[in-house]
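Q: Here is my input, please return the structure:
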Amino acid sequence: MKTQEILDPEQWAEATFGQTQLKDMRRTRRAVTTAAHMAEEPAASLPAQAQTWKDAKAVYRLLDEPNVTFDALMQPHWQQTRLRMDTLPLVLLVQDTTDLDLSHRRKMSGLGEIGNGNGRGMYLQTVLAVEPDSRAVLGCAYQCPFIRIPAPKGETRAQRCRREKETDIWHQCVQHIGPSPASSVRVQVADRGADIFEFLHVCRSIDTHFVVRATQDRRVQTQEGTLGYLFEQVRSQPSSDVRPFDLPARHGHQARSTTLYLSWTSLELLPPRNDSRLNKLPPLPVWVIRVWEEGAPKGEEPLEWILLTSLVGTTCEQAWQRVEWYRARWRVEDYHHCLKTGCRIEERQVQSAERLIRLLGMLSPLAVRLLQVRDLSRQAPESPAHEVIEPETLTILAAHVGLLPSTMTVETFWTEIARMGGFLARRGDGPPGWKTLWKGWLHLQALLEGAHLAFHLRL
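A: From the prediction side, this is the model:
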């Protein structure tokens, strides 16, 4: 999307939902109107977004329509994302699962167990398309909400192997997206939850590559035909390269700098012996990369990533590149955070899981938009702001912060927006995140509305 299509709520809503097939054009127009209201203030409640009782009732009727399904609402967004993917020579498809915790909604019907079984809610599987160099978010390539179904009591291993399992969602998402076109390479990037032999096999069967963090100590075969186990084989490899590495801050841990060692080797993963669906499949050739640190600070667990990839490589640079691709997996965690915090999906006052899933079909593209606003703030930072920002918006912001519109760069524009949202812009601070950018953007919209009213009233 162009900058103005992302920033303008009505243009964004029309581009995202204008082609939605809901069996009645009136429903499509209502979806566009509702999405535009949501885009103005994503975290607000449905009545606050609708602004009138008439529009609020229309939204609730829309969420009750059987023909308004999650897939129907998301289909145009998926198609647009895949068209953007086809224009790039390489795309990372970052996949992950998150839970929507609705335990506090005791009267909501249709929910299932989450976590260890004490909570209630649903799960959401997301495949986010990401540009590998800039890490810009192209959109959702596919997404699937699902309710956990408990395993039958007394189920045997043979019965479990024959029935559909919850982990099948990983390779089903790959199949829904389909094979890579001849002009583009697609790489599924995932954390340890995707270390599933069937997932890896399906990726290769439709010409999609993968970079997945290993968690299973699988049986492997070396190039010489020696049998062994994955972790022992990989950890026996000597270091081939060393690089400094900055670990970002995370919950309970401060940011720190360390040194990472790198090794890699080529192996074949053997199929699981005890799974009748998979044990007749051929071995899967992979390139295994290990990065680790030695002498971690006291109280910190030493970092170690063992990555499985189908992309053949022979140099240190190629190995480090795969490591960087794996680091892009945090983009999908950002996305889920946007959905929960920026769009408040877990706080929505609807009475059934079915309604919430339909509502998710409207909020999911909106969460992508929040991330794309952040991406806009980091593209061509030295370019003049007037080349990409609407003149009226630029003029109002410049007047508010005491600058000349002609002197503002893209970086200056978005930094001032973020300041309005609480960003301090200290020397050691990194670039602003989506939260402060979005808060600042809403503040600027209020200033624009005030300017329009003042002009209308000739104040």
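Q: all contacts plus neighbour counts: C-alpha atoms, from now on.
A: Fine.
Q: what separates residue 27 from residue 205, distance-wise?
A: To residue 205, residue 27 is 39 Å away according to C-alpha to C-alpha, to the nearest Å.
Q: Can you pick out the residue with more neighbours from these two?
A: Between residue 27 and residue 205, counted using other C-alpha atoms under 10 Å, the more crowded position is residue 27 (20 against 12).
Q: Please identify the helix or strand for the more buried one.
A: Per DSSP states H and E: residue 27 is located in helix 25-40.
Q: same thing with residue 262?
A: Here residue 262 sits within strand 256-269, counting by DSSP H and E.
Q: what comes up buried for that strand?
A: By neighbour count on 16 or more other C-alpha atoms under 10 Å, the buried set for strand 256-269 is 258-269.
Q: Kindly report the same for stretch 189-205.
A: Residues of stretch 189-205 classed as buried by neighbour count (16+ other C-alpha under 10 Å): 189-191, 193-203.
Q: okay but residue 433 is in contact with residue 375, surely?
A: No - taking C-alpha atoms under 8 Å as the definition, residue 433 is not a contact partner of residue 375, at 9.5 Å.
Q: From residue 444, how far off is the residue positioned nearest the centre of the chain?
A: With distances taken as C-alpha atoms, centre = their mean, residue 332 lies nearest the centre of the chain, 2.7 Å away. Residue 332 sits 28 Å away from residue 444, taking C-alpha to C-alpha as the criterion.
Q: Please list all residues in contact with residue 296.
A: Listed by C-alpha atoms under 8 Å, 6 or more residues apart in numbering, the contact set of residue 296 reads 258, 302-303.
Q: Neighbours of residue 243, how many?
A: Neighbours of residue 243 (other C-alpha under 10 Å): 11.
Q: helix/strand/coil for it?
A: With DSSP: H, G, I helix; E, B strand; the rest coil as the basis, residue 243 sits in strand.
Q: so who does it touch?
A: Going by C-alpha under 8 Å, 6+ apart, residue 243 touches 259-261.
Q: rewinding a little: the residue nearest to the centre of the chain contacts residue 97, doesn't it?
A: No - the pair residue 332 / residue 97 is not scored as a contact, 9.1 Å apart, by C-alpha under 8 Å.
Q: shared neighbours, these two?
A: When contacts are counted by C-alpha under 8 Å, 6+ apart, residue 332 and residue 97 are jointly contacted by residue 126.
Q: where exactly do the strands run in the stretch 51-200 of the chain?
A: For the stretch 51-200 of the chain, strands defined by DSSP state E, counting those that start in this stretch occupy the ranges 90-101, 112-114, 119-130, 137-146, 185-190.
Q: compare with the first, here's sequence two:
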Amino acid sequence: MTNTIKEDGSWVESELSAADFNELRLNKRFQVIARELSQYPSLPINQASSDWAAAKAAYRFFQNQKVDFKKIIEPHILNTSLRTKGHDRVVVVQDSSVMDFSKHSKTKDLGMIHTFNDGVELKGLILHATLALSEKGLPLGLLSESIWARKKQSAKGHEHTKVPISEKESFRWIEGLRSAHNLVHPDTEIVMVCDREADIYELFEEALDRGVGLVVRLQHDRVLDDEDYGDLKIYDRLGLEKISGYVQVEIPSSGHRSQRVAELEICYSKVTLASQPRGVKTSRVSQRSDIDVWVVDFRESSPPKGESPLVWTLISTIEIRDKKSALQIMNYYKMRWTIELYFKTLKTGCNIESCRMNDARKLMSYIGLQSIFAWRLLWMTFLNRHTPEASCETMLTENEWKTLWLKKNRRKIKSGELKPVPPEQPPSVYEAVRWIAMQGGFLGRKNDGEPGMISIWRGWLQLMSAVEVYEILTL
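A: Here you go, the predicted structure:
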């Protein structure tokens, strides 16, 4: 992804110029609002806007009935589709996240996101995203995103299994796959990665029908249609296979777990999922056919005393022939973590759960715009890791990188060692991202590694404030 900054100095203009709200006035206002809010994504509208008149214009924009979530995010999705061109393969990750607005009692039309045992309910919205990555992990953008207020289910237990998949909330996984298949360039191979919640029979059928490689963490120990062993389940079938090798995985520390290196056994098998296990008959099951998939199990056989063993069991439509192809499936699954970072950026970097819109429709539209900002911050972080030597003008305007250079060298300028004149040659992506992160608290010591998301977005806020002053002084 290069040349994202237009001559007018706005990546927002490049990304969102195709937005259409069926009214020229709204289209123009959207560009102004998006540009202002993109500079301070973590601040509320009244603080991110240049003045009170601009803030009122933003509030009126989100209140307009012609403005909705889909129209706001659509131009970004189209640009993501264009960015997949030229890639031999893209990895597409799907996941959902809960947006908690329980503390905002004045916000109308929110849905239920959790119910405690005493009957108390938390209110909020559900966001489901489909994020495209290059094969090396650079976030190319969103291929689909949906948001809704969850309603209470009328059908429960066995009755819920009779509900058609198209009427269930879980249908969003199939919709995400269809969007990716329709939007990714035809010459580009798709590998889709999902967590346990996407272990849905119809999703595997859809992936096979459309030629999409699918990797999902196993949730259901399904019954198999096995010619040699009868009605075994998946874990029983894996237990009959020989260990094909070992792999070492570094496990990071957490609140209850210390950092360590785990050695995992690798075991895999081709299996046939039974479409109607043990003669189960429902309208949903009757439409299925048996499907062949591969299952690979990564299991720690000897964890340290007091530690739970690490187990990853993945089910895939991609053929697994040997240890090397099994490890490739693991590597695809590891890339799923990027969408967790995306949601973290949206909630922490963009501070989305602090928004106090007074109804869910306006809130959804605002989240749509912030989703694009969250992707941009995520992209900037990963760009540093993938193309550090590239010119920073792929991500910063001339005024932005010159302001950044002045802030980085302010002490030398004050002492007289340097003149307050930025160089003609812009710094690299590596230099610029580290300088931004340093404004947000990153120290940049030898053993500090690469800057993280939080220090980058904090530094971005500092930079944007300084850019405003620089642009006034250089008028």
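Q: Could you dump the contacts of residue 296 of the first structure into CSV and include distance to residue 209 of the first structure?
A: What follows is the contacts of residue 296 of the first structure, written out as CSV (distance: C-alpha to C-alpha, whole Å):
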residue, distance to residue 209 of the first structure
258, 30
302, 28
303, 25
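Q: out of those, who's nearest residue 163 of the first structure?
A: Nearest to residue 163 of the first structure among those, counting by C-alpha to C-alpha, is residue 303 at 36.7 Å.
Q: and the gap between the residue nearest to the centre of the first structure and residue 400 of the first structure?
A: From residue 332 of the first structure across to residue 400 of the first structure, the span is 35 Å (C-alpha to C-alpha).
Q: Residue 299 of the first structure now?
A: Taken as C-alpha to C-alpha, the span from residue 299 of the first structure to residue 400 of the first structure is 47 Å.
Q: Now residue 411 of the first structure. Nearest residue, chain neighbours left out?
A: Leaving aside its chain neighbours, residue 411 of the first structure sits nearest to residue 381 (4.5 Å; criterion: C-alpha to C-alpha, 6 or more residues apart in numbering).
Q: residue contacts, that neighbour?
A: Going by C-alpha under 8 Å, 6+ apart, residue 381 of the first structure touches 409-412.
Q: With residue 312 of the second structure instead?
A: By C-alpha under 8 Å, 6+ apart, the contact set of residue 312 of the second structure is 217, 297-299.
Q: between the longest helix along the second structure and strand 121-134, how big is the angle?
A: Across the second structure, the longest stretch assigned as helix under DSSP state H is helix 360-386. Going by axes from the mean of the first three to the mean of the last three C-alpha atoms, to 10 degrees, helix 360-386 of the second structure is angled at 40 degrees with respect to strand 121-134.
Q: Residue 435 of the first structure pairs with which position in the second structure?
A: Aligned counterpart of residue 435 of the first structure in the second structure: residue 454 (TM-score structural alignment).
Q: Now do the closest residue to its match other than its chain neighbours: how many residues are near it, please.
A: Computed as C-alpha to C-alpha, 6+ apart, the closest residue to residue 454 of the second structure that is not its neighbour in sequence is residue 349, at 6.7 Å. Counted with other C-alpha under 10 Å, the neighbours of residue 349 of the second structure add up to 25.
Q: Residue 349 of the second structure pairs with which position in the first structure?
A: Applying TM-score structural alignment, one finds that residue 349 of the second structure aligns to residue 342 in the first structure.
Q: Strands along the stretch 201-350 of the first structure, start to end?
A: Remark: strands assigned in the stretch 201-350 of the first structure by DSSP E, counting those that start in this stretch are 209-213, 219-221, 227-229, 241-247, 256-269, 284-292, 304-309.
Q: Quick one: closest of those strands to residue 177 of the first structure.
A: Closest approach to residue 177 of the first structure among those is made by strand 209-213 (13.0 Å; C-alpha to C-alpha).
Q: Quick one: residues in contact with that closest one.
A: By C-alpha under 8 Å, 6+ apart, the list of residues contacting strand 209-213 of the first structure from outside reads 185-192, 194-195, 200, 203, 305-311, 322, 325-326.
Q: if we go to 10 Å?
A: Residues outside strand 209-213 of the first structure that contact it (C-alpha atoms under 10 Å, 6 or more residues apart in numbering): 92-94, 180, 185-196, 199-200, 202-204, 286-290, 305-311, 322-323, 325-326, 329.
Q: and what of stretch 274-285 of the second structure?
A: Stretch 274-285 of the second structure is contacted by residues 161-165, 201-202, 222-226, 231, 233, 286-292 when judged by C-alpha under 10 Å, 6+ apart.
Q: Now a ChimeraX select for only the buried ones of these.
A: Buried subset of those, written as a ChimeraX selection, criterion 16+ other C-alpha under 10 Å:
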select :165,201,202,222,223,224,225,231,233,291,292
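Q: Show me what counts as buried in stretch 69-89 of the first structure.
A: For stretch 69-89 of the first structure, the neighbour count (16+ other C-alpha under 10 Å) marks 69-82, 84-86 as buried.
Q: Check stretch 53-70 of the first structure too.
A: In stretch 53-70 of the first structure, counting by 16+ other C-alpha under 10 Å, buried: 55-56, 58-59, 62-63, 68-70.
Q: again, but for stretch 291-310 of the first structure
A: By 16+ other C-alpha under 10 Å, the buried positions in stretch 291-310 of the first structure come out as 291-293, 305-310.
Q: From residue 190 of the second structure, how far off is the counterpart of residue 330 of the first structure in the second structure?
A: In the second structure, residue 330 of the first structure lines up with residue 337, judged by TM-score structural alignment. Between residue 337 of the second structure and residue 190 of the second structure the computed distance is 18 Å (C-alpha to C-alpha).
Q: These two: who's more crowded?
A: Shown here are residue 337 of the second structure and residue 190; by other C-alpha under 10 Å, residue 190 has more neighbours (25 against 11).
Q: That one maps to what in the first structure?
A: Residue pairing (TM-score structural alignment): residue 190 of the second structure is matched to residue 186 of the first structure.
Q: got the residue ranges for the helices in the stretch 51-200 of the first structure?
A: Counting by DSSP state H, counting those that start in this stretch, the stretch 51-200 of the first structure has helices at residues 53-64, 70-86, 157-162, 168-177, 197-205.
Q: To residue 337 of the first structure, which of those lies closest?
A: Residue 337 of the first structure lies closest, by C-alpha to C-alpha, to one member of these: helix 70-86, at 19.1 Å.
Q: what's the average per-residue distance for the closest one once overlaid on the second structure?
A: Following the fit onto the second structure, the mean deviation recorded for helix 70-86 of the first structure is 1.2 Å by mean C-alpha distance after the TM-score superposition for the first structure.
Q: I'd like the distance from that helix to the chain centre, please.
A: In terms of C-alpha atoms, centre = their mean, to the nearest Å, the centre of helix 70-86 of the first structure is found 14 Å from the chain centre.
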